[in-house]
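Engineer: Here you go, sequence then predicted model.
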Amino acid sequence: MTISAIIFDVDGTLLDSMPVWDGLGCRFLQKRGIEPEAGLQDKLFALSLQQGAEYLQQTYRLPETPAQILSAFDRMVQDSYQHHLPLKPGISELLPALQNRRLTQLVASASQLSWIEAALDRTGVSGYFQAIYTCPEMRLHKDDPRFFQAILREHGLSPEQTLVVEDALYAICTARAAGMPTAAFFDPTSETQWQEICQTADFAYRTPLELLTCPLLPKA
C-alpha cells in the first residue's frame, strides 16, 4: 500500500515548541497564587487547549471562564509562535522532498490557528501545506476519531492511504482508531512514553528526515 497524503501535527512534530507548553498550566496557576497538583503537566499534555482550560476552571474553581483562561494562554505563548519558535531539525528539508513525491500535506493541531499560521509563515514552510486544521476551529479534539475523519472527508481521502505524523501517544491512538497508519516523531517531552509510542505507532523515527525511509511513501 502506498499513501497519497500526510497529516502532520505541529507542536513537537513540525515545530520545536514543546518547551513553551511545558508547565504552562502550572505557571498560569502559580501567577494566581495557586499551588498546582502533582502531575498536572502530564494531565494537560493529553488534552486540547479547550479541554485544559475547562479542567483548570473546574478542578481549581477558578473565577475565570474557560474562554478567559484560553485568552490568558494566548497572551502567554503567542509571542513565541510569532517571533521565536524554530522548526525541528530536518523539517525544512523533509517537506519539499515529500512535495516532490506529489503527496498532499495537511496540518492538524490542537493549538490556535493564528499561532500555527504565524509560525509556519515565519519559518517559510506554509506553502507546502494544502490546509491547516485545528481543534478550536473544528470544535473537535484529537482524542476523538471524528477529528481525523472530518479532514479525510473534506479532501476525499481514504484512511488507509493517509499517514498521520505525531509525537503524542494519545493522538497516535486516535488516528489508529480512525483506521489510519501512523508515524511517530521523537520529542524530548514524550521521552518517558517513547517505548510505548514505538509499540503503538506503525513507524517511529528519532529524526524527521528518517520519514523518507517509510515504506508507505511513493517512490521519489
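Structural biologist: Now that the structure is in, tell me what you want to look at. Numbering: from 1, shown residues only.

Engineer: When you work out contacts or count neighbours from here on, use the C-alpha atoms and nothing else.
Structural biologist: Noted.

Engineer: List the single closest residue to residue 54 in space, sequence neighbours excluded.
Structural biologist: For residue 54, ignoring the flanking residues on the chain, the nearest one in space by C-alpha to C-alpha, 6 or more residues apart in numbering is residue 66 at 5.3 Å.

Engineer: Spit out the contact partners of that neighbour.
Structural biologist: Residue 66 sits next to 50, 53, 54, 57 when contact means C-alpha atoms under 8 Å, 6 or more residues apart in numbering.

Engineer: which of the residues you listed lies closest to residue 152?
Structural biologist: residue 50 (22.9 Å; C-alpha to C-alpha).

Engineer: give me the number of residues near the closest residue to residue 63 other than its chain neighbours?
Structural biologist: Distances taken as C-alpha to C-alpha, 6+ apart place residue 57 nearest to residue 63, at 7.5 Å, with adjacent residues excluded. Here the number of neighbours of residue 57 (other C-alpha atoms under 10 Å) works out to 18.

Engineer: cool, the one 4 residues further on as well?
Structural biologist: Counted with other C-alpha under 10 Å, residues neighbouring residue 61 total 10.

Engineer: Residue 69 now?
Structural biologist: So residue 69, with other C-alpha under 10 Å, has 22 neighbours.

Engineer: still on that earlier bit, distance of the residue nearest to residue 54 from residue 59?
Structural biologist: From residue 66 across to residue 59, the span is 12 Å (C-alpha to C-alpha, to the nearest Å).

Engineer: which residues in this structure form helices?
Structural biologist: 18-21, 24-30, 40-45, 49-59, 66-83, 91-99, 113-122, 135-138, 145-155, 169-177, 194-200 (DSSP state H).

Engineer: Report the buried residues of stretch 55-70.
Structural biologist: For stretch 55-70, burial by neighbour count (16 or more other C-alpha atoms under 10 Å) applies to 55, 56, 57, 66, 69, 70.

Engineer: Spit out the contact partners of the fifth one.
Structural biologist: Applying C-alpha under 8 Å, 6+ apart to residue 69 gives the contacts 53, 57.

Engineer: one more time with 10 Å
Structural biologist: 25, 28, 49, 50, 52, 53, 54, 56, 57, 62, 63, 75 (C-alpha atoms under 10 Å, 6 or more residues apart in numbering).

Engineer: before we go on, here's another structure to hold up against the first:
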Amino acid sequence: MRHKMLWDMDAVIFDMDGSLVDSMWLWKAIDIEYLGRYGISLPEDLQSRIEGMSFSETAVYFKEHFPIPDSLEEIKAAWNRMAWDKYMHEVPLKPGIPEFLNGCRENGIRLGIATSNSRELVENVAEVHNLRAYFTSIVTGCDVARGKPSPDIYLEAARQLEVAPARCLVFEDIVPGILAGKSAGMRVCAVEDAYSLQSREEKKALADYYINDFRGLFISEG
C-alpha cells in the first residue's frame, strides 16, 4: 500500500543532496577549505546566497566574488576531487530510501534525479549506493539554462521520464528546490534535513507534504 501522496503519481523526481543522500553538511566544509587555500574566510551568508545554484553557476559566483586565480574548470575540478572521498565514505542514503525505491519500482513509478550538483558526483553517488538501475533520468543544473528556483531542471526531468509534470512528485529539502518543483506544476514533498532546520516552517508552508524520512511510505499488504 502506498502513501496517499503517491496515489496518482506516475513519476518521482529526487533532488540529491539533502533529499536522497545526507550530504548538505559537506559543502560548507568544502567551501571553508577551498577558500582557505587563498586566505579567504567563509562569509556567513554564503550558503544562503548560492542555495539552489547549479554547480557551474556556483563556480561563476565564486570567480566573480572572490580573488581566486583558478579558472572555472579548475574550480569545479577541485570541488569534485574534494567532495568525492566524502561522498564515498561519509555520506549515507536518507533513512528508508532503499525500501522506497523498491516500492516505486514494484508499483511502476518512474524515478529521476534533478540535482544542482555535478554529473560526475551524482553518477559516482549512484554507483556507490547501487542506485543507477532505479533511475531512468538524471538531470543536473548544468544541463539546463537556469538553476533552481527556476523550474527548468524539473521540466527536463519530466520530459526525459515521459511523464506530464502534474503526474510527478518531487522530493526536495531546500526552499529554492521546493519553489522549482511547484513552478514546474508538480506536487512537492519537503524532506527534513539538519542543514535546513531553520527553514522548516517555510518548507512546510510551501510544499504539499513534509516527511522526516522515507520509512513507511510503502506498507506491505501481506
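Structural biologist: Ah, there it is. Remember, it's a predicted structure, so these values are computed and weren't measured experimentally.

Engineer: Can you pull the TM-score for these?
Structural biologist: Once superposed, chain against chain, the TM-score is 0.89 (TM-score structural alignment, normalised by the length of the first structure); 215 aligned residues with a C-alpha RMSD of 2.1 Å.

Engineer: about what we covered before: what's the match for the residue nearest to residue 63 of the first structure in the second structure?
Structural biologist: Here residue 57 of the first structure is matched to residue 63 in the second structure, going by TM-score structural alignment.

Engineer: same thing with residue 23 of the first structure?
Structural biologist: Looks like residue 23 of the first structure aligns to residue 29 there (TM-score structural alignment).

Engineer: and its match, how many neighbours does it have?
Structural biologist: With other C-alpha under 10 Å as criterion, residue 29 of the second structure counts 13.

Engineer: In contact with it, which residues?
Structural biologist: Residue 29 of the second structure sits in contact with 42, 82, 83, where contact means C-alpha under 10 Å, 6+ apart.

Engineer: just residue 23 of the second structure next, same as before
Structural biologist: Neighbouring residues of residue 23 of the second structure by C-alpha under 10 Å, 6+ apart: 16-17, 83, 86-87, 90-94, 193-195.

Engineer: 8 Å instead, please
Structural biologist: 17, 87, 91, 92.

Engineer: Looking at the residues you listed, which is nearest residue 112 of the second structure?
Structural biologist: Nearest to residue 112 of the second structure among the contacts of residue 23 of the second structure: residue 17, at 13.8 Å, using C-alpha to C-alpha.

Engineer: isn't that closest one right up against residue 24?
Structural biologist: Yes. Using C-alpha atoms under 8 Å, residue 17 of the second structure makes contact with residue 24 at a distance of 5.6 Å.

Engineer: higher neighbour count, the two?
Structural biologist: residue 17 (24 against 18).

Engineer: residue in the first structure matching that one?
Structural biologist: With TM-score structural alignment as the criterion, residue 17 of the second structure pairs with residue 11.

Engineer: Show me what residue 40 of the first structure lines up with in the second structure.
Structural biologist: By TM-score structural alignment, residue 40 of the first structure lines up with residue 46 in the second structure.

Engineer: what's the neighbour count on its match?
Structural biologist: Neighbour count of residue 46 of the second structure, defined by other C-alpha under 10 Å: 12.

Engineer: if I look at it, how far off is residue 173 of the second structure?
Structural biologist: According to C-alpha to C-alpha, residue 46 of the second structure stands 18 Å off from residue 173 of the second structure.

Engineer: Pull out the buried residues from stretch 49-60 of the second structure.
Structural biologist: Neighbour counts over stretch 49-60 of the second structure (16+ other C-alpha under 10 Å) mark 51, 52, 53, 54, 55, 56, 57, 58, 59, 60 as buried.

Engineer: closest to residue 221 of the second structure among those residues?
Structural biologist: When the buried residues of stretch 49-60 of the second structure are compared against residue 221 of the second structure (criterion: C-alpha to C-alpha), the nearest one is residue 52, at 38.5 Å.

Engineer: pretty sure the closest one is touching residue 116, no?
Structural biologist: Yes. Contact criterion C-alpha under 8 Å: residue 52 of the second structure and residue 116 qualify, at 6.5 Å.

Engineer: Need the residues touching each of the two.
Structural biologist: Here residue 52 of the second structure and residue 116 have 147, 148 as joint contacts, going by C-alpha under 8 Å, 6+ apart.

Engineer: that older thread, output the contacts of residue 69 of the first structure in CSV, with distance to residue 139 of the first structure appended to each entry.
Structural biologist: Listed next are the contacts of residue 69 of the first structure as CSV, based on distance: C-alpha to C-alpha, whole Å:
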residue, distance to residue 139 of the first structure
25, 21
28, 24
49, 11
50, 9
52, 14
53, 14
54, 14
56, 19
57, 19
62, 23
63, 24
75, 21
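
Engineer: and of these, the nearest to residue 116 of the first structure?
Structural biologist: The shortest approach to residue 116 of the first structure among these belongs to residue 49, at 13.7 Å (C-alpha to C-alpha).

Engineer: List the residues that contact the closest one.
Structural biologist: Each residue near residue 49 of the first structure by C-alpha under 8 Å, 6+ apart is listed here: 70, 110, 111.

Engineer: just residue 148 of the second structure next, same as before
Structural biologist: 52, 53, 54, 116, 141, 176, 177, 179, 180.
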